[in-house]
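**Student:** Just need the structure, nothing else, for what follows:
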Amino acid sequence: MDAMATEPLVRDIMHTPPVKVTPITPVNEAAQIMMDKGVGSLIIVDDSDNLIGIVTKTDIVREVVAKGLSRNVPVGNIMTKNPYFVLEDYTVKEAAELMGTHNIGHLPVLSRNNMKPVGMISKRDIIRLAPHYITLVYVLQSQVEKR
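**Tutor:** Next comes the predicted model:
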């Protein structure tokens, strides 16, 4: 039997539907959406629902709160543009490797069919649903930090 067939896939553990906003969404509104939905990040999409960025709670704290900026600043001003992402049929191991190598905690999940956002996967999802892979995330992350 193919070893990959037994590997859990991103689609099996991702949060769906993804929580999306546009780049003109004010930070205070984005923060409220995160609180209401219980998520730590939002996918930023254009008018055609294409992934253009991601914003996390950490981004809001670091780029808005700590710098004393207006809470009305658009998320497009602080988002990570062209973020790393995974496709829904990637293995959880591949997602964990990407997170560890690039020291990121959230990955948008795109559909292989149309490359539109269909979910989000986080380190917390991996810890909860595939805990044996979280070691991989932190081992790779520590190797990157030593460079």
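**Student:** contacts, neighbours, all on C-alpha from now
**Tutor:** OK.
**Student:** so where does P17 fall, helix or strand?
**Tutor:** Under DSSP states H and E, no helix or strand contains P17.
**Student:** Can you give me the neighbour number for the nearest residue to Y84 once chain neighbours are set aside?
**Tutor:** Residue nearest to Y84 in three dimensions, not counting chain neighbours: L107, with 6.5 Å by Cα to Cα, 6 or more residues apart in numbering. Other residues within reach of L107, judged by other Cα atoms under 10 Å, total 24.
**Student:** Same check on M4?
**Tutor:** When neighbours are counted by other Cα under 10 Å, M4 comes out with 9.
**Student:** Sequence B follows; please return its structure for comparison with A:
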Amino acid sequence: MQAQQIMSSPVTTVTRSTPVDECLRIIASSGFTVLPVVDESQHLVGIVSEGDLLREKFATLPRADVTAAETMTSPVVAMTADTDVSDLASAMLRSGLRGIPIVHEHDVIGIVTRRDLLEILTMDDTNIAREVQHRLDVYAGSRRWTVRIADGKVTIAGLALDDPERGVVTALAETVPGVADVQLTQS
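**Tutor:** Below you'll find the predicted structure:
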């Protein structure tokens, strides 16, 4: 499974000049524990965590005019959309990070948090099958295809070998967290 399958996107970002108080409001309202910091070109330049912000707000001599630039961690660990989830988890555990921005070239396209990784671990086959079936039903109408699953391996029945929707059906199933493999069958 790759980062693009579990990342939150679009992601809320801040600039270097964003005041710490505004960063705190964004974190509190978004539910994220980290905010990527971008420059004028929307390129990733750092990351601000809730811990960074709390340390600043509860400093011995807190200042009202502190910005993200003064509290951010830089350089920041970032990965690409095709990064394997196990590599993301290893990086988070090694570094103590709570979230890793996902970039394309230098632009932030998403973020993977510890919560995203936990959701994968808690997806059992029944829930995975339910979510795959739901996505297929939304796409093509109720119960056009049948979904079976065993150990994260999804089998979708009801597609002819030359069905032009095979690629779409496969892609929809592959985006469900916990799906390890997708097989398509005619019946």
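**Student:** which residue in the second structure lines up with the residue nearest to Y84 of the first structure?
**Tutor:** Alignment note: L107 of the first structure maps to I100 in the second structure; criterion TM-score structural alignment.
**Student:** Now do the helix ranked longest in the first structure: which elements does it pack against?
**Tutor:** Ranked by residue count and defined by DSSP state H, the top helix of the first structure is helix 134-146. Here helix 134-146 of the first structure touches helix 92-102, helix 123-129, going by 3 or more Cα pairs under 8 Å, 6 or more residues apart in numbering; DSSP states H and E.
**Student:** highest average neighbour count across the ones you listed?
**Tutor:** Of all those, helix 92-102 has the most neighbours on average by mean count of other Cα atoms under 10 Å, namely a mean of 21.
**Student:** That one vs the second structure, mean deviation?
**Tutor:** Helix 92-102 of the first structure, aligned to the second structure and superposed, deviates on average by 0.9 Å (mean Cα distance after the TM-score superposition for the first structure).
**Student:** Now tell me what touches the following helix or strand past that helix from outside.
**Tutor:** Once helix 92-102 of the first structure ends, the next helix or strand along the chain (criterion: DSSP H and E) is strand 106-110. For strand 106-110 of the first structure, contacts defined as Cα atoms under 8 Å, 6 or more residues apart in numbering pick out 10, 14, 41, 43, 54, 83-88, 95, 99, 116-123.
**Student:** Tell me which of the residues you listed fall in strands.
**Tutor:** Judged by DSSP state E, the subset of the contacts of strand 106-110 of the first structure located in strands is S41, I43, I54, V86, L87, P117, V118, G119, M120, I121, S122.
**Student:** Dump those into CSV; add neighbour count and distance to N72 of the first structure as well.
**Tutor:** Below are those laid out as CSV (neighbours: other Cα atoms under 10 Å; distance: Cα to Cα, whole Å):
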residue, neighbour count, distance to N72 of the first structure
S41, 27, 18
I43, 28, 18
I54, 27, 17
V86, 24, 30
L87, 22, 32
P117, 26, 25
V118, 19, 27
G119, 24, 26
M120, 27, 25
I121, 27, 27
S122, 22, 27
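**Student:** biggest separation within those, which pair?
**Tutor:** Between any two of these, the greatest separation by Cα to Cα is 17.6 Å, found for S41 and L87.
**Student:** residue boundaries of the helices in the second structure?
**Tutor:** In the second structure, the segments counted as helices under DSSP H are 3-6, 20-30, 50-57, 68-71, 85-95, 114-122, 125-140, 166-174.
**Student:** The second one vs the first structure, average distance?
**Tutor:** After superposition onto the first structure, the mean distance of helix 20-30 of the second structure to its aligned counterpart is 1.1 Å, using mean Cα distance after the TM-score superposition for the first structure.
**Student:** What residues sit buried inside that helix?
**Tutor:** With burial defined by 16 or more other Cα atoms under 10 Å, the residues of helix 20-30 of the second structure counted as buried are V20, D21, C23, L24, I26, I27.
**Student:** looking at the second structure, which residue lies furthest from center?
**Tutor:** Ranked by distance from the centre of the second structure (Cα atoms, centre = their mean), the top residue is L61, with 35.9 Å.
**Student:** closest to K20 of the first structure out of the helices and strands packed on helix 134-146 of the first structure?
**Tutor:** Checking those against K20 of the first structure by Cα to Cα gives helix 123-129 as the closest, at 18.4 Å.
**Student:** That closest one corresponds to what range in the second structure?
**Tutor:** Mapping helix 123-129 of the first structure onto the second structure (TM-score structural alignment) gives residues 114-120.
**Student:** got it, and stretch 72-80 of the first structure?
**Tutor:** By TM-score structural alignment, stretch 72-80 of the first structure lines up with residues 65-73 in the second structure.
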